[in-house]
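In: pasting a predicted model and its sequence here:
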Amino acid sequence: MATKKTSNTRSTKKTSSRTKQKAGRRKILPIVLKSAGALMLLGIIFFLLVFLGILGPVPSSYQLKQISTPVASEVYSADGKVLGRYYVENRSNVRFEAISPNVINALIATEDARFYEHRGIDEIALLRVLVKSILLQDKSAGGGSTLSQQIAKNLFPREELGPFSMPVNKLREAIIAYRLERIYSKQEILAMYLNTVPFSENIYGIEVAAERFFSKKPANLELHEAAVLVGLLKANNYYNPRKYPEHALNRRNLVIDQMAKYEYITNEQAEKYKAKPLEIKYRVISYNQGPAPYFLEMLKPQLLEWCKNNTNEKGENYNLYTDGLKIKTTIDYNLQYYAQQSVKEYMKNLQKVFDNHWKSRDIFRENPEIIRSAIRRIEKENGNSNIDIDKALASYNKEITTSLFTWDDLKEIQTTRLDSLKHYLKLLNAGFIAIEPQNGDLKAWVGGIDFRFFKYDHVKAARQTGSTFKPFVYLAALETGLSPDRYFENKFTVYEDYDNWAPRNSHEEYQGYYTMKGALAQSINTISVDVLLETGVSNVIDVAENLGISADLPQTPSLALGVASISLKEIVEAYAGIVNDGSPVQAHYLLEILDNNGNTLETYGYPGYKKSRVSPENCRAVINMMEAVVEDGTGKGIRTVYHIPGDFAGKTGTTQNNSDGWFIGITPNLVTGCWVGADDPRVHFRTTTYGQGAYMALPIVGKFFYKTYRDQKFASLKYSTFKQPEPELLAMLDEPQYKEILEADKKFFDLAKIFGGKDDAGLKERKEKSVEEKKARPLWNAIKSIFKKKK
């Protein structure tokens, strides 16, 4: 009986225990259910708070359809290449079809392997991240964000909400990603991603990245190149192939492995591409570092004005920096490149010559006013008009750390503001421009040596022209009836009517007789002044103005020597007018403005054809004279040094004290001009050997044509020919350019020697008579009306 009682007792205890457990579970279950319900309710509330935009704005489906990221406006050359961009963010958009499959495959394999299987949110990837990254702390597990979620993060900045920032932003991005997938196709999402993602160096989008690192369009990227760019997305500075090639190579190979893993390529192909060296072809095309920064800066005000006066389909004014306009111009990409290259190559060498030239002397000690006036200008620009120069000079002696431009590289140095100022004042600068004379198409524009440091555009800057003005003097002389075969005496003359002013020749030689052609070829100053005075200053000014020169031209004899300050652009346009048979030429550079989708918004026609204001025959005669400059005159370096073939004319120019060096180089289909000098005219070479236009400016034009003529694209240029004057005029131009003594005087001198003496007074009288006889030549009197300026 005792045993049975014990057994019953145990049974009762077990039953009681089970009853308690059941009762406990019955008590916990409601708590669990209530907790789950509360969590679910909190989750729903949290979802609604995010979904409704209470915890931060969430774009609607309508807003997502109107997605518009800031897109740089691009300026194109005539041959369709990008010259530069105006932007807030350096990005451009490209269609899916224009992206290489190599990029697409590398992107999906690396960033979102299940891209084609999910609808914006990859639950499997999220679960992997939850287990591996959060629970197991495995940092190699990767992220759970899909490409669509990354687009959401790129386009719509995250909100800062303290400890709730991460869950709120992740949910918000998931909602946006889901909506994106409902609105856009998979291809559109891929293109959107590749157009918005930052790659490196403040550039956005696959097109700019391909251009920057490989000088290619996205459609032309090879697999290993695509892998480099996709690899950048992990950490775009750390994997920058220019800065850290070893990092970039390792990351590239990892991307290639991913492509093999997901069977976009075979393992054999992967090994082949991984064996390739990391090679980039780096090219910067931004607003101020592309091949034409000065041209873009010149163009900008006109484009801003256009945006101000034109509206898009929303009725809003176009924005040059964000609306992705496409601006087509007349600039030829290769010619622009050759021009910029020629300027940089020669100016680097010329600067070394200049520095050695002044090595043993201090230009600023010899002329302290250079520094003082520079400081006045700087302080005035900073709003300090009434500056005490002596106090300012003291402040300029404080040490600073700065980056200085040098031709070898940028140098980070510790110096004083004063020494930095002296450094920049001693740098020579340059301007170069090329125009097609028949239609005014602008083909190249280089405003200085480096836009990052020197914003002043020397193509537009007015400087004294020196002898480059002389062709207008001789053209005016022909217009008023002076004969091209008449000889002018090269003599030193003091002009009492002009304050005893006496022009001098650069070589200080005063002897013999020159035709206009000979005087222009050898740049004889004394004869240029004689011709100007005989022609009439007002007639010379009329011819210059008829060819488009608008600068103020002084009514003094020194006008013949180029004392007038005229911009390089105006001078080259006027020379182009001479090549264009006397019809004025105005540089034409805008062709078309299109919107981001390629729709034409504005087309620019050519300026109306202007009737010749100067005799075509006389223009051809002056070109013939300028050909002599190149054949055996001051510009012969074009032939002897740079070996430029074909028809070529030109004119050198050097101003007083060698402050400005000029050369205008002319071919039948391209007129070029170059100016070289320091920003302050008081900074210059001390001798004409180095300071003349033939040494400072001609080599840049020579280099430009040497590079151009070696390019098969421009081979036909060297075979073009100038229009020739009529036979009678050409015969006069072919007279000997120089005579030591005129024939009539020679006969008189020989007779004087026979009869035992030299009658200086008689010889002078005979010379004057000889000149008068040349003026009255019957042949010229018969035909000069043909070439006389039409009233």
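Out: All right, it came through fine. All values reported here derive from a predicted model rather than from experimental measurement. Numbering: from 1, shown residues only.
In: please make it C-alpha for all contacts and neighbour counts, starting now.
Out: Will do.
In: show me where the stretch 151-300 of the chain has its helices.
Out: 165-183, 186-196, 206-214, 223-232, 245-261, 267-274, 293-308 (DSSP state H, counting those that start in this stretch).
In: quick one: which of the ones you listed is nearest residue 489?
Out: helix 293-308 (45.1 Å; CA to CA).
In: would you mark the buried spots in that closest one?
Out: 293-297, 303, 306-307 (16 or more other CA atoms under 10 Å).
In: of all residues in the protein, which one is nearest the centre?
Out: Nearest residue to the geometric centre of the chain (CA atoms, centre = their mean): residue 292, 1.4 Å.
In: I figured it was touching residue 445, is that so?
Out: Yes - between residue 292 and residue 445 there is a contact under CA atoms under 8 Å: 7.0 Å.
In: right, and residue 221 touches residue 102 too?
Out: Yes - Residue 221 is within contact range of residue 102, at 7.3 Å (criterion: CA under 8 Å).
In: about what we covered before: element containing the residue lying closest to the residue nearest to the centre of the chain once chain neighbours are set aside, please.
Out: Leaving aside its chain neighbours, residue 292 sits nearest to residue 83 (5.9 Å; criterion: CA to CA, 6 or more residues apart in numbering). Secondary structure from DSSP states H and E places residue 83 in strand 82-86.
In: need the next SSE after that strand, C-terminal direction.
Out: Using DSSP H and E, the first helix or strand after strand 82-86 is strand 90-91.
In: dropping in the other structure now:
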Amino acid sequence: MNKVKYILNKIKPPILRYILVGSIGLLLIFTFFVGSIYVGFWGKIPYKKELSNFQYQVASEVYSSDSILIGKYYLNDRQPITFDQFPKHLVQALVSIEDERFYEHSGVDYPSLLRVGLKTVLMGDKSAGGGSTISQQLAKNLYPRRNRNKTNIVVNKIKEMFIAKKLESIYSKDEILTHYLNTVSFGDNTFGIESAALKFFNTRTNNLSVQQAATLVGMLKATYSYNPRIFPEKSSERRNLVLFTMENNGFLSEVAYDSLKVSDLDLDYRDYDYSSGLAPYFREEVRKQVLQWTKEKNDKGFDYNIYTSGLKIYTTLNYKMQKLAEESMVEHMGKLQQDFEKSYGKNAPWISNDALINKIVRRSSAYQSLKESGLGDEVILDSLKNTKRKMTLKTWGEDKEKEVSIMDSIQHYMKFLNTGSISLNPKTGEVLTWIGGVNFKQFKYDHISQSKRQVGSTFKPIVYTAALEEGIAPCTYFSAQEVEYENFEGWSPSNSGDKDEAYLNYSMEQGLSNSVNTVAVKVLEKTGIDNVLRQAKRMGINEKLPREPSLALGTGEIKMIELAKAYTSFLNEGIAVEPFMIKAISTQKDSVLAQFEPKKSKNPAFSKENGQIMLEMMKSTINSGTASRIRSTFKLSNDIAGKTGTTQNNKDAWFVALSPKMIHLTWVGLDNHEIGFRSTNLGQGANAALPMYALLLQKMNNKKEFDYITKARFPSPSSQVQEMLDCDPVKRDGFFKRLFKNPNKKKTKKFKNQT
């Protein structure tokens, strides 16, 4: 100590002595400060073992049957890839702009730190950059900064330097680049180069062009400011700077640089957001099923997480067909919505029916929330009506931004028609297309898997099948005259035809193809309600159905997916096939974890012969019955059988189409069941539901890749079946019967409820 004092006293002038003492003191303080960071006083620094075994949270991927990525489930949208999947120019772009001496330093670039110290700190030159190496940035990616005040910025920087040095001692340079490019954020909850390449350019990383790679690398400085979708001009400028640094480092020729810097961004943006993209209702149903699968697996000791385990989910969905189906839905529903609103005019219930409006408002979450806070009904309604704010209202044209109240918004969406449509492979049950509603962002409710609606006349084929199974010949005739059933409170089904129909007697084929209500009820009566209920169950319908004559008219409420299952039996010799949507689940490295097979009923629901008869009857529906506009309006000559359906007060419109290789169901209606179509002409299945299928089939007919579906032909029915159906479709009452029959008077009788 005395020697130190002696040396210091020898230093002249005294000011130099004070500077030296101060510098030594600062050095000791800084050394102590750095040491305290290293030992964990400011937060733990990970050990090498931890750094050697870190795991990514990896997004699970959903693929269509033709191996196209259609969606992801994630907490962080990340899909890690290996170094050999990085194109050379991607690595060159990254190193050029972010860390020119990457291959020379061992985690910390001291010359860069000195530059930052002199220029950025002392001279205030912000263009000098931050001085962080790629290794330090990887450290920041793995251990994100918590606090951002000035003291903690210094602490974080030093911690990242220590971690970077450890990383460099564990991993090779290629491995560090791999970890960095798999962890770095590109904004919008997108992490890693693979997810970014798919999002912005709809391509895999190994297919990125030089300018695409430069665009993505350029984003790393400021993911929002240089986002090419939001700020294309700024993104282009930043990309060109990356290209310039590549030329400057000898990775690009001057000619290549001059050519690339004037190229367009050429974005092909695809958002894998939960609510956006292709088939959102389908992806949500897949999510629910995979969650159930992971729960069952984890109960057995596994550890799978749909959001972090990087599962690959291979589905049955046909990507191109789904695109066409969604286009057809938008085309049809947009026009139908206009016709629907026009039919009501100024007297629409969503405008003039205050009682109904208030009823629906009371069901809203906004009303329920205010009610829970203790407010009275009148005060709540007044608040919801008069408190306005800026909202975006969805329409089939351009969305409208308006100053509206919550009640205005509810009234706006009250009038929205909704839909559900599904296409299946009838042999396997594979779901080919799935549209659960008109807009997933606005209407999350899935009308295929969740909604139970009255199915109308689409239930009649089940009634007629049961009749055939009970031995009723297809050429049996039934009077179309209205009947009032005394033992069912005078219930009297009617037809939409004129009164002269009372003189007509329909064969079963004609009664089904023209969807004659009075005939369907009489077929049910002759068959027996319980026999029909048993037939429905054999065909795969497990819902509890009404045990009353109105069953024949489809008053039972059934999910679309269950009705689709029932119709598969008509194309499988009586065997019902369960619709399914997931083929396989694998790990990120394609190690198969589970495979799923079609589930079929054990026994036929009806005889092969009766199946052929039913198919011929439903062909007549298309060729000359209620669905004949398939031929007349849409000019479709494909082999098709089918059935239309319309429920009471035009609340639900249905259409089922059967072809040798595809079954398609469509439902159209309103979520607010209090509102229906103004007229049967507009709301019948042939007008409201059928066109969605017809438009899809027209589009498929124009694509050779769907020839296996569109050009498929039904096998000819046996000669015995043709003979059984060889009868006049309609018989008219004889002269004397017509003379004594009053067509305006209903026949009164008791319904024979056979068992």
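Out: Structure received. In this text the structure is predicted, and so the values were computed from the model without any measurement.
In: so what number do they get for TM-score?
Out: Once superposed, chain against chain, the TM-score is 0.90 (TM-score structural alignment, normalised by the length of structure 2); 730 aligned residues with a CA RMSD of 2.8 Å.
In: now do the shared contacts for residue 292 and residue 445 of structure 1.
Out: Residues touching both residue 292 of structure 1 and residue 445 (CA atoms under 8 Å, 6 or more residues apart in numbering) are residue 336.
In: how much space separates residue 687 of structure 2 from residue 515 of structure 2?
Out: Distance of residue 687 of structure 2 to residue 515 of structure 2, given as CA to CA, to the nearest Å: 15 Å.
In: typo on my end, residue 20 of structure 2
Out: Taking CA to CA, one finds residue 20 of structure 2 at 104 Å from residue 515 of structure 2.
In: re earlier: intersection of neighbour lists for residue 221 and residue 102 of structure 1?
Out: With CA under 8 Å, 6+ apart, residue 221 of structure 1 and residue 102 have no common neighbours.
In: quick one: residue 767 of structure 1 and residue 745 touch, right?
Out: Yes - using CA under 8 Å, residue 767 of structure 1 is in contact with residue 745, at 6.0 Å.
In: correct me, but residue 409 of structure 2 touches residue 393?
Out: Yes - at 7.3 Å, residue 409 of structure 2 and residue 393 qualify as touching, with contact defined as CA under 8 Å.
In: who's in contact with residue 658 of structure 2?
Out: Taking CA under 8 Å, 6+ apart as the test, what residue 658 of structure 2 contacts is 571, 640-642, 664.
In: tell me which of the residues you listed fall in strands.
Out: 641-642, 664 (DSSP state E).
In: which of those residues sits closest to residue 166 of structure 2?
Out: Of all those, the one with the least separation from residue 166 of structure 2 (CA to CA) is residue 664, at 59.9 Å.
In: give me the number of residues near the aligned partner of that closest one in structure 1?
Out: Residue pairing (TM-score structural alignment): residue 664 of structure 2 is matched to residue 672 of structure 1. The local packing count at residue 672 of structure 1 equals 30, with neighbours defined by other CA atoms under 10 Å.
In: could you say which helix or strand holds the nearest residue to residue 672 of structure 1 once chain neighbours are set aside?
Out: Residue nearest to residue 672 of structure 1 in three dimensions, not counting chain neighbours: residue 434, with 4.3 Å by CA to CA, 6+ apart. Taking DSSP H and E as the definition, one finds residue 434 of structure 1 inside strand 428-435.
In: now that strand on structure 2. Mean distance?
Out: By mean CA distance after the TM-score superposition for structure 1, the fitted strand 428-435 of structure 1 averages 1.0 Å away from its aligned residues in structure 2.
In: tell me the helix or strand right after that strand.
Out: By DSSP H and E, the next helix or strand past strand 428-435 of structure 1 is strand 442-446.
In: which helix of structure 1 spans the most residues?
Out: Assignment by DSSP state H gives helix 2-51 as the longest helix of structure 1.
In: helices or strands next to that one in the packing?
Out: helix 165-183 (3 or more CA pairs under 8 Å, 6 or more residues apart in numbering; DSSP states H and E).
In: where does the helix it packs on end up in structure 2?
Out: Counting by TM-score structural alignment, helix 165-183 of structure 1 corresponds to residues 152-170.
In: could you pull out the helices for the stretch 551-700 of structure 2?
Out: Under DSSP H, counting those that start in this stretch, the stretch 551-700 of structure 2 gives helices at 560-568, 608-623, 629-632, 680-683, 685-688, 690-701.
In: contact partners of the strand holding residue 434 of structure 1?
Out: 339, 343, 347, 351, 441-449, 457-459, 568-569, 572-573, 576, 587, 670-679.
In: if you set the cut-off to 7 Å instead, what comes out?
Out: Identification of contacts with strand 428-435 of structure 1 by CA atoms under 7 Å, 6 or more residues apart in numbering yields 351, 441-449, 458-459, 587, 670-678.
In: and if you look at stretch 385-403 of structure 2?
Out: By CA under 7 Å, 6+ apart, the list of residues contacting stretch 385-403 of structure 2 reads 334, 404-407.
In: one more time with 8 Å
Out: Contacts for stretch 385-403 of structure 2 (CA under 8 Å, 6+ apart): 334, 404-409, 412.
In: ok, and the most crowded of the residues you listed?
Out: That'd be residue 407 among the contacts of stretch 385-403 of structure 2, by other CA under 10 Å, with 24 neighbours.
In: so what does the residue nearest to the centre of structure 1 match up with in structure 2?
Out: By TM-score structural alignment, residue 292 of structure 1 lines up with residue 279.
In: try residue 260 of structure 1
Out: Residue 260 of structure 1 maps onto residue 247 of structure 2 when the alignment is built from TM-score structural alignment.
In: and its match, how far from residue 89 of structure 2?
Out: 11 Å.
In: could you do residue 412 of structure 2 as well?
Out: Taking CA to CA, one finds residue 412 of structure 2 at 52 Å from residue 89 of structure 2.
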